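Novice: Generate a structure from the sequence data that follows.
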Amino acid sequence: MTSVANPTVVHTRAPGKINVYLAVGDLQDDGYHELATAYQAVSLYEDVRARHADDFSVHVTGGAAVDVSGVPTDASNLAIRAARLLATTTGYRGGVQLRIDKNVPVAGGMGGGSADAAATLLACDALWGTGLGRDDLLHLAAELGADVPFAFAGGTAIGTGRGDELSPALAKGTFQWVLALADFGLSTPTVYRELDEHRRRHSGDISPVRQPVVDTGVLQALRAGDPGMLADSMHNDLQAPALHLEPGLARVLEIGESNGALAGLVSGSGPTVAFLAPDLDGALELQIALSAARLSVVRATGPVHGARVISD
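Specialist: The predicted structure follows:
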């Protein structure tokens, strides 16, 4: 019998996310942007299974609607980076064999790679018995990328700084989402560069963004668990540059909003489009309408838990 203290395989799961509000500050001297965002973790999950090994490797598979052909499996993979960071930090001398089953769109603006990294930190910590506490793991998560701490924490939260400084946000009830998945990805750095170019082109009309903040209407809507209120407050500064790079996304937004969605927005840097439905029946009807328009769609709910160990 395998000892619980020394498992041979650890299975962890972490969620994708929707930025229900994203305000982006101006480009800083260090090349980054200050952000203010409201994250909600949703029920599309990345599953990571970790096994003992002498070196570091990763094998990636995808669900029916997820194309993983462009996911790197070398040292640049964020999950491999997470495992190596944990090993370096704790002095662990072995390696790990990772298997990742992806259900979050790749390069879709929903933080799939970040979820992989969060799940890997948790899996390797349990597999190797390195025994880091939650705060230490969150600190390592922040070193890997702005969205990784939220994938670790889950739920609903406000992110500031680069998005990695988290404050839990009260959220009541369950929100129903219908996600239109693209058959292409958008590079996050490319979308941010397009935003910077847009602001430069219109510098005479656009005031500098001194300090991005999350609109109070978003916080009130989340606390009330009111999808109508949230629909009125949702916003994404990256939506305009994403639409400029991929104009076809505007048509996707039109289809959803004309078929019962309370509101739609590009998720993060895109190209996934997230539609908020009034209730489960509305979500089902919207899913049917979007599918009839030959779009690839999935339903999801939020908020959900962050990274956790799964008992197989």
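Novice: C-alpha from now on. contacts and neighbour counts both.
Specialist: Fine.
Novice: Give me the residue at the spatial middle of the protein.
Specialist: Centroid-nearest residue in the chain: G111, 2.5 Å away (criterion: CA atoms, centre = their mean).
Novice: who's in contact with it?
Specialist: G111 is in contact with 16-17, 104, 147-148, 151, counting by CA atoms under 8 Å, 6 or more residues apart in numbering.
Novice: Just the ones of these in helices?
Specialist: 148, 151 (DSSP state H).
Novice: Can you tell me which of the contacts of G111 is closest to M234?
Specialist: K17 (14.4 Å; CA to CA).
Novice: Walking through this protein, point out its helices one by one.
Specialist: Per DSSP H, the chain carries helices over the ranges 78-90, 112-128, 134-144, 148-153, 188-201, 216-224, 227-233, 239-245, 248-257, 280-292.
Novice: Next, the angle from the longest one to helix 134-144.
Specialist: Regarding helix 112-128 and helix 134-144, their directions subtend 140 degrees when assessed with axes from the mean of the first three to the mean of the last three CA atoms, to 10 degrees.
Novice: show me the contacts for the nearest residue to T301 once chain neighbours are set aside.
Specialist: Nearest non-adjacent residue to T301, counting by CA to CA, 6 or more residues apart in numbering: Q176, 4.9 Å away. The neighbourhood of Q176, defined by CA under 8 Å, 6+ apart, consists of 276-280, 283, 299-302.
Novice: so of these, which ones are in strands?
Specialist: If you go by DSSP state E, the contacts of Q176 have 276-277, 299-302 in strands.
Novice: just to revisit the earlier point, can you tell me which of the helices of the chain is nearest to A171?
Specialist: helix 216-224 (4.6 Å).
Novice: Wait, A151 touches A41, no?
Specialist: Yes: using CA atoms under 8 Å, A151 is in contact with A41, at 7.4 Å.
Novice: Distance of G94 relative to D54?
Specialist: To D54, G94 is 5 Å away according to CA to CA, to the nearest Å.
Novice: And for T90?
Specialist: T90 is 16 Å from D54, by CA to CA.
Novice: If we ignore the residues flanking it in sequence, what's nearest A283?
Specialist: A283 sits nearest to A277 (CA to CA, 6+ apart), 5.1 Å away.
Novice: for the protein, what's the longest strand?
Specialist: With secondary structure taken from DSSP E, the chain has its longest strand at strand 33-53.
Novice: any idea which of the ones in strands among the contacts of Q176 is closest to Y192?
Specialist: Distance to Y192 across the ones in strands among the contacts of Q176 (CA to CA) is lowest for L276, with 24.4 Å.
Novice: now the other sequence, so there's something to compare against:
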Amino acid sequence: MTERENSEAVVARAPGKINIFFRVGALEPDGYHRVASLYQAVSLVEEVRAEHADTFSVSFAGPIDGSGLPVDGRNLAIQAARLLAEETGYPGGVRLTITKQVPIAGGMGGGSADAAATLIACDALWNTNVGRERLHELAAVLGADVPFALKGGTAVGTGRGDELSQALSTGTFHWVLALSEHGLSTPVVYRELDLHREDPLHRMNPAPAEPAVDSAVLQAVRSCDPQLLAEAMLNDLQVAALKLAPALVDVLELGERLGALAGIVSGSGPTIAFLAE
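Specialist: Predicted coordinates:
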């Protein structure tokens, strides 16, 4: 969603997400894993305001404290703006102001949403008009979750999670998010999953050769049935996240005792999404 304030500023928004189903394949020679995910956008959004500038800069506002985030080339929004400028030959820069609502390092794709909204905002601000298909290709260069943040809604992601197909979804699900003061590193969580699978005690649950989203979870979102969804949710990364942050086990148990239909670690965690009636 974009909104042109004037010729000097454009505002774009992109949603955070939860993975209501996430299968992870084996570690491949290139260091990545094939995955199969069912993404669902949530009502927490990242808002990016882009203004003309000679250089590239980013600052943060909003209810989520972004003071600890990098503001140089390590920042995914800066990377997104520079990538679009390189792709189109745009000679200038951009001043980005990001209003954060998605938890940081929480497994909800906040950084990916920043990058997606930046691509949209800069494309409009600079009148580069690269088109939706090329924006999707650039998003995939930036990270596996960025294409979904660009698309939103409910979608199946395969490959590294960036090969998307729309999933039929009706109605609205209601989630309660339990946030953590401390984040989890996505690469560390994946590495812990690989170690878990190498343990002889756990070889009864090997990595799937070709990860796929189960039909049961697709049927649950198609019918907007929270009971069915509670039974079908799955996240292969959850076992690794719980091992790295054991206190999350207590949070999961507490949420379900207090009436949640089910709880699941979102993505690589540590945010836990509880499905409510």
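Novice: tm score of chain vs chain?
Specialist: Once superposed, chain against chain, the TM-score is 0.96 (TM-score structural alignment, normalised by the length of structure 2); 273 aligned residues with a CA RMSD of 1.2 Å.
Novice: rewinding a little: of the contacts of Q176 of structure 1, just the buried ones, PyMOL syntax please.
Specialist: Buried members of those, defined by 16 or more other CA atoms under 10 Å, are picked up in PyMOL with:
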select buried, resi 276+277+278+283+299+300+301+302
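Novice: would you turn the contacts of Q176 of structure 1 into TSV with distance to D67 of structure 1?
Specialist: What follows is the contacts of Q176 of structure 1, written out as TSV (distance: CA to CA, whole Å):
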residue	distance to D67 of structure 1
L276	24
A277	26
P278	30
D279	29
L280	27
A283	24
R299	18
A300	19
T301	22
G302	23
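Novice: hmm, which of the contacts of Q176 of structure 1 are common to structure 2?
Specialist: Counting by both residues aligned by TM-score structural alignment, their matches' CA atoms under 8 Å, the contacts of Q176 of structure 1 that remain in contact in structure 2 are 276-278.
Novice: Quick one: closest of the helices of structure 1 to V10 of structure 1.
Specialist: Per CA to CA, nearest to V10 of structure 1 of the helices of structure 1: helix 112-128, 5.6 Å.
Novice: which one of G94 and D54 of structure 1 has more residues nearby?
Specialist: Set G94 of structure 1 next to D54 and count neighbours by other CA atoms under 10 Å: G94 wins out with 13 against 10.
Novice: right, and that one touches A53 too?
Specialist: Yes: in this structure, G94 of structure 1 is within contact of A53 by CA under 8 Å, at 6.6 Å.
Novice: Show me what T160 of structure 1 aligns to in structure 2.
Specialist: Applying TM-score structural alignment, one finds that T160 of structure 1 aligns to T158 in structure 2.
Novice: Please report how far that match lies from A14 of structure 2.
Specialist: 21 Å.
Novice: Compare the two (neighbour count), which wins?
Specialist: Legend: neighbour count by other CA under 10 Å for T158 of structure 2 and A14, higher for A14 (30 against 23).
Novice: Would you check that the more buried one makes contact with A117?
Specialist: Yes: with contact defined as CA under 8 Å, A14 of structure 2 reaches A117; the gap is 5.4 Å.
Novice: Find residues that contact each of these two.
Specialist: With CA under 8 Å, 6+ apart as the test, A14 of structure 2 and A117 both reach 46-47, 150.
Novice: Take those and lay them out in CSV including distance to L228 of structure 2 and neighbour count.
Specialist: Compiled in CSV, the shared contacts of A14 and A117 of structure 2 are given as follows (distance: CA to CA, whole Å; neighbours: other CA atoms under 10 Å):
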residue, distance to L228 of structure 2, neighbour count
E46, 30, 27
E47, 33, 26
L150, 28, 25
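Novice: got TSV for those residues, with distance to L76 of structure 2 too?
Specialist: TSV is the format used below for the shared contacts of A14 and A117 of structure 2 (distance: CA to CA, whole Å):
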residue	distance to L76 of structure 2
E46	13
E47	14
L150	14
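Novice: Among these, which one sits closest to V35 of structure 2?
Specialist: For the shared contacts of A14 and A117 of structure 2, the nearest to V35 of structure 2 is L150 (18.9 Å; CA to CA).
Novice: Now do the same contact list for the residue nearest to the closest one when sequence neighbours are not counted.
Specialist: Distances taken as CA to CA, 6+ apart place A116 nearest to L150 of structure 2, at 5.1 Å, with adjacent residues excluded. Residues in contact with A116 of structure 2 (CA under 8 Å, 6+ apart) are 14, 77, 80, 139, 146-147, 149-150.
Novice: Out of those, which is nearest to I64 of structure 2?
Specialist: Nearest to I64 of structure 2 among these, with distances taken as CA to CA, is A14, at 15.5 Å.
Novice: Contacts only, for the closest one.
Specialist: Here A14 of structure 2 is in contact with 1, 45-47, 113-114, 116-117, 149-150, 152 (criterion: CA under 8 Å, 6+ apart).
Novice: re the thing from before, could you dump the contacts of A116 of structure 2 into a markdown table and include distance to S67 of structure 2?
Specialist: Below are the contacts of A116 of structure 2 laid out as a markdown table (distance: CA to CA, whole Å):
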| residue | distance to S67 of structure 2 |
| --- | --- |
| A14 | 20 |
| A77 | 15 |
| A80 | 20 |
| A139 | 25 |
| V146 | 22 |
| P147 | 26 |
| A149 | 23 |
| L150 | 25 |
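Novice: Show the buried residues in those.
Specialist: By 16+ other CA under 10 Å, the contacts of A116 of structure 2 give 14, 77, 80, 139, 146-147, 149-150 as buried.
Novice: Sort out which one of the residues you listed lies nearest P187 of structure 2 for me.
Specialist: For these, the nearest to P187 of structure 2 is V146 (16.4 Å; CA to CA).
Novice: which residue lines up with the closest one in structure 1?
Specialist: Per TM-score structural alignment, V146 of structure 2 is aligned with V148.
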